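>>> heads up, no residue letters with this:
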């Protein structure tokens, strides 16, 4: 396609099993194999471009050109190139490696800083608690380092001159959990500032002593039962597939009903779907060349010193693929679902396989795909019953646990040709310690200016989750056009008994600056991507309509003067349509840290 669009909606361990990946790729868009990760490390070491202390924020496959992928035939040789972002000697490098030839193609200073590393995260936890200033601040609160843990978080970028080139984390602390909940006992008004390049704490910010929460608010069945008791369990609702499912998986290609697509996982976006096609019983027809998460922006709306910097880019800074977690049958997915692993890498460049990280399943919609009951077909002589078709859909799901939040992303394929992207957020609230124990407390009004009191001494601060997805449309081929259809009121002639109707009026944006849109129900419009060079049997041009079904369409925040918002200015519009550029993959930038 010539254009894609962005739609905005509203125990740290890598102890997973060693990868049992395929020995070689079977498709040009396949993710990295275990052997290929090994080749990356070996090639860089052989070229003397990786020291023993070198770490990898990112290793990913470099996709072949779209021309090659679309002309490739099964069994033909596949070019394999990897990109590696390396942290070595306090600097970041960007390298490409020919995996087939085991040859270093390029090695340059990176244009920015790579994602957070587990090695940095764990090291920062220890640094925070070893600083004498932190130890003294804890003592003011009757605590010792043995009583607490500190949670390093990305510090955001506010355009501060002296921070440029630094690699900063800020680490608020919590009392050690009394049960399952690691976030219920914040030590409010206290955090460390850590410079990862210097490997030292450069500041400890002690604002004020805030009363410490007392309840650990565990979330397991046993903990909830001890606190409140459990509700009576309902009789189970069970969906089964006694004859098996209708899903075909051949290596990395999934087929179901009229659909076929390629699937892989990458460390930053998580699941990447490619070459999404539909079969019209005569031939396979392309719909999307690629679909993936582009960025997740989570700005908190508390201006206090301990919270105003919390403006996380959960995909670009942390990695949705990195934090994918195993899915549980009967909880995360139906018992009958089919599961696939996710393949990523450790800081050292070793292959890591997360088991059961993706589930794929059919789901009855419990509603008709189509029905009709004809009242005029009912008589004493004959009766024609209602005619209809039960609707079923295919779901591709993964979950990413970034800190206290668990995100679930579904790609849903329907029998009528629709594709839905559905996002859910669950997990635990990020909480702020306060003095108020209820809304009648003397400090309650002050404590809840920017959040809601959800428990004694705990406020959940206001915040947003902006999800941005990248879709590269190839509707019936690559030569696609975007157009907008507005519903415009038309005044009717005086002789008409109607005074007005609406009619569709199409417009074609000529530049990127024009091709950005805010969905507004009071100003109805439809947005389309289609191929004007192809005709249906009736002479129509095939196209897909882009629809925002729910969620916040765009943000009221200041994208000009608020630096974290400016870095994520894509939230200012619902849709951005741009000419296709394979290097422009992420709305938050290639280097988001």
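Done, it's in. Model, not experiment: these values are computed from the prediction. Numbers count the residues shown, from 1 in each chain.
>>> CA atoms for contacts and neighbours, from now on please.
OK.
>>> Can you tell me the element residue 135 falls in?
Here residue 135 sits within helix 132-140, counting by DSSP states H and E.
>>> can you list the residues that contact that helix?
Applying Cα atoms under 8 Å, 6 or more residues apart in numbering, the contact partners of helix 132-140 are 128-129, 144-145, 190, 192, 204, 206, 209.
>>> what's the answer for stretch 252-264, then?
So stretch 252-264 is contacted by 26-27, 29-31, 246-249, 271-280, 342, 394, 413, 415 (Cα under 8 Å, 6+ apart).
>>> Tell me the buried residues in that stretch?
Neighbour-count burial for stretch 252-264 flags 252-264 (criterion: 16 or more other Cα atoms under 10 Å).
>>> before we move on, what about stretch 327-337?
Buried-residue list, stretch 327-337, by 16+ other Cα under 10 Å: 327, 333-334, 336-337.
>>> so where does the spatially most central residue of the chain fall, helix or strand?
The chain has residue 293 as the residue nearest its centroid, 4.9 Å off, counting by Cα atoms, centre = their mean. Assigned by DSSP H and E, residue 293 belongs to strand 284-299.
>>> just checking, what packs against that strand?
Counting by 3 or more Cα pairs under 8 Å, 6 or more residues apart in numbering; DSSP states H and E, the packing neighbours recorded for strand 284-299 are strand 270-279, strand 311-313, strand 466-473.
>>> and residue 445, which of these is closest to it?
Judged by Cα to Cα, the one of those that comes nearest to residue 445 is strand 311-313, at 24.5 Å.
>>> try this one next to it:
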């Protein structure tokens, strides 16, 4: 069962509607000459300053509705940023930005592919690899970075680095046969190939000599012993959704969307004793980077920033009932613009549903034989984006115990290359996926921007980690006039949870340390719980990895935010993206590394946490032809925020459904194997 989201605007953070995108374009074109050489990179909500939002929520003060527009003039090779007032229907400002490159658009993806396939030099090189039908080739325009562009290619041009593969049919796995060693650099303004480089072939005929790697349903023999699994919610879901506001199990949040970040969540709070207590003001995955470690010159340049360089929201999937989500779903559409400024809608881009997640809490009193157990149900707000060969699922889980888990699931098809008989498959730079096909070692980094307001905006940040105590006599004290020894750790087992304040931006640059149990805690400077402890939330790392690239590398220069797992800054409206506003073809230095050089105070400030989540990917044949989902996440958990376990009042299953009737119905079904399933009592 599904429900469609409304298109009304109820809050200043609600994304632009289709009508507003159309209106913004009309207003702009009424005051500016926009010819065919212009591309609308984005038409999005100009998010109001945080102070205005707070005033609106407190006093119902009206906020002017505005659109922010980025234009690329492909004839003049320059860019413009415009702000349009939708209320007064006028162009508020327009500014030229000549020295930056906006993100690559979907239209440029399509046009770049056809441009390369029509190029005679590329065709000649592809023919050497056994390609005869050029229509079956696929070409992916990778972002070029900055430092590894060939010397005879002007870095000031709007560029893409095109990589190619060949299919054997329209529907087969196009990434099974890489045209490795064949490179093309394309000017996306002129839509012209400016350089083709052929580094030579490693397989004489990739069409005949490489294997198929089918994955589609109709191309595989499927197992036939999997029985139906139905998620049944006959009384509907437990949430209430009004416009873009969700209420579920005491949680309150608003669902937003940007073309760059995709899913954005606002005003996350938890209702406690009738009061919605603030926890997070704004949260999103703000940037990502995928550096490759293989020194092979065909692949050593790869370092895509999929959010900032491609606009991952624009690459969102239309989610499918029964496949991407199970149970009762609620969908939000993603309303965006295309390069002509026309409205483009991705239906069902955001899915909201509930999941069972095992045991929430349990205790058995062995003396009375009483057992109390509660099932753990979580709310999922998610979207999925496909970036060329890779697919990324972004899930935000909300739990009944007051915790939040942002998660990324990585799947899709690995970027790959070819090897010949002279290469050493045990080098560690790559692993074999199939005969002659390698997957290069690489890392994925996702940076989450989390604008905290735990109990309000005045917060402090602490590092928490285990601290051992030296064994044996610790200090001398006086007792009745005689000296005595205070041995506070006679067994050597004592340790405590150290709490160190991180008072400035430079102090807050931190790496994880799971061996010490390190996590970070945000507390309010004034608000306390009934035990007189400051209310707080902690950020608990899960899987993570240190960046393997050298500090002097092009990777670290352009994506310096991956140098640390935790960053913290005082809130600024214009500090939104950890690699800067325009990372595409940027030489680097913008964003978090630049901002935190100021070493601003964090003590009692409106703190923004930036958490870098890293995944190390050493490929294996089990990742081929499609990578099984690899989940990676971290959690935000309450500390002294509540007076007791906030999930203590969750009812047991027998209180919300007739378990005995369900059991009788199940075993009356002749297709049910007795004893194969069980319900909780």
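That came in fine, so what should we check first? Source: prediction; values computed, not measured.
>>> can I get the buried residues of stretch 327-337 of the first structure in TSV with distance to residue 134 of the first structure and secondary structure?
Output for these, formatted as TSV (distance: Cα to Cα, whole Å; DSSP: H, G, I helix; E, B strand; the rest coil):
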residue	distance to residue 134 of the first structure	secondary structure
327	38	coil
333	43	strand
334	47	coil
336	51	coil
337	48	coil
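>>> now, the most widely separated pair of the residues you listed?
Counting by Cα to Cα, the most remote pair of these is 327 and 336, 12.7 Å apart.
>>> so what corresponds to residue 196 of the first structure in the second structure?
Aligned counterpart of residue 196 of the first structure in the second structure: residue 188 (TM-score structural alignment).
>>> Residue 31 of the second structure contacts residue 91, correct?
Yes: in this structure, residue 31 of the second structure is within contact of residue 91 by Cα atoms under 8 Å, at 7.2 Å.
>>> In terms of neighbours, single out the busier of those two.
Using other Cα atoms under 10 Å, the more surrounded residue of residue 31 of the second structure and residue 91 is residue 91, with 20 against 10.
>>> With residue 115 of the second structure as the reference, measure out to the more buried one.
Plainly put, residue 91 of the second structure is 36 Å away from residue 115 of the second structure if you go by Cα to Cα, to the nearest Å.
>>> repeat for residue 45 of the second structure
In this view, residue 45 of the second structure and residue 115 of the second structure are 33 Å apart by Cα to Cα.
>>> same thing with residue 431 of the second structure?
Distance, residue 431 of the second structure to residue 115 of the second structure, by Cα to Cα: 32 Å.
>>> So between those two, which is more surrounded?
Set residue 431 of the second structure next to residue 115 and count neighbours by other Cα under 10 Å: residue 431 wins out with 20 against 16.
>>> Remind me which helix or strand that one belongs to.
strand 430-434.
>>> SS state for residue 74 of the first structure?
coil (DSSP: H, G, I helix; E, B strand; the rest coil).
>>> Quick one: residues contacting it.
Counting by Cα under 8 Å, 6+ apart, residue 74 of the first structure makes contact with 26-27.
>>> Any buried residues in the longest helix anywhere in the second structure, and which?
For the second structure, the helix with the greatest residue count under DSSP state H is helix 18-31. By neighbour count with 16+ other Cα under 10 Å, helix 18-31 of the second structure contains the buried residues 18, 20-25, 27-28.
>>> Same check on stretch 511-522 of the second structure?
Residues 511-512, 518-522 are the ones in stretch 511-522 of the second structure that count as buried (16+ other Cα under 10 Å).
>>> Could you find the closest non-adjacent residue to the equivalent of residue 147 of the second structure over in the first structure?
Counting by TM-score structural alignment, residue 147 of the second structure corresponds to residue 158 in the first structure. Of all residues beyond its chain neighbours, the one nearest residue 158 of the first structure is residue 563 (5.3 Å), with distances taken as Cα to Cα, 6 or more residues apart in numbering.
>>> would you list every one of the helices in the first structure?
Under DSSP H, the first structure gives helices at 34-46, 66-71, 118-130, 132-140, 221-227, 444-447, 563-567.
>>> Can you say which of these is nearest to residue 100 of the first structure?
Of all the helices of the first structure, it is helix 34-46 that lies closest to residue 100 of the first structure, at 8.9 Å by Cα to Cα.
>>> what span of the second structure lines up against the closest one?
Using TM-score structural alignment, helix 34-46 of the first structure pairs with 18-30 in the second structure.
>>> What is the mean deviation of that stretch from its aligned residues in the first structure?
Aligned to the first structure and superposed, stretch 18-30 of the second structure gives a mean residue distance of 1.4 Å (mean Cα distance after the TM-score superposition for the first structure).
>>> about what we covered before: which of the buried residues of stretch 252-264 of the first structure fall within strands?
Using DSSP state E, 253-256, 259-264 are the members of these that sit in strands.
>>> End to end on stretch 565-579 of the second structure, go ahead and measure it.
End-to-end distance for stretch 565-579 of the second structure: 14 Å, by Cα to Cα.
>>> how about that stretch, aligned to which bit of the first structure?
Against the first structure, stretch 565-579 of the second structure falls on residues 574-588 (TM-score structural alignment).
>>> which of the residues in that stretch are buried?
Residues 574-578, 585-588 are the ones in stretch 574-588 of the first structure that count as buried (16+ other Cα under 10 Å).
>>> Include distance to residue 354 of the first structure when you put these into a markdown table, please.
Output for these, formatted as a markdown table (distance: Cα to Cα, whole Å):
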| residue | distance to residue 354 of the first structure |
| --- | --- |
| 574 | 33 |
| 575 | 33 |
| 576 | 33 |
| 577 | 34 |
| 578 | 34 |
| 585 | 24 |
| 586 | 24 |
| 587 | 27 |
| 588 | 26 |
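>>> quick one: which of these is nearest to residue 549 of the first structure?
Of all those, residue 574 has the smallest distance to residue 549 of the first structure: 11.7 Å, by Cα to Cα.
>>> what does residue 454 of the first structure align to in the second structure?
Per TM-score structural alignment, the equivalent position to residue 454 of the first structure in the second structure is residue 433.
>>> That match against residue 441, yeah?
No: using Cα under 8 Å, residue 433 of the second structure is not in contact with residue 441, being 11.8 Å away.
>>> Could you tell me which strand of the first structure is the longest one?
Longest strand in the first structure by number of residues (criterion: DSSP E): strand 351-372.
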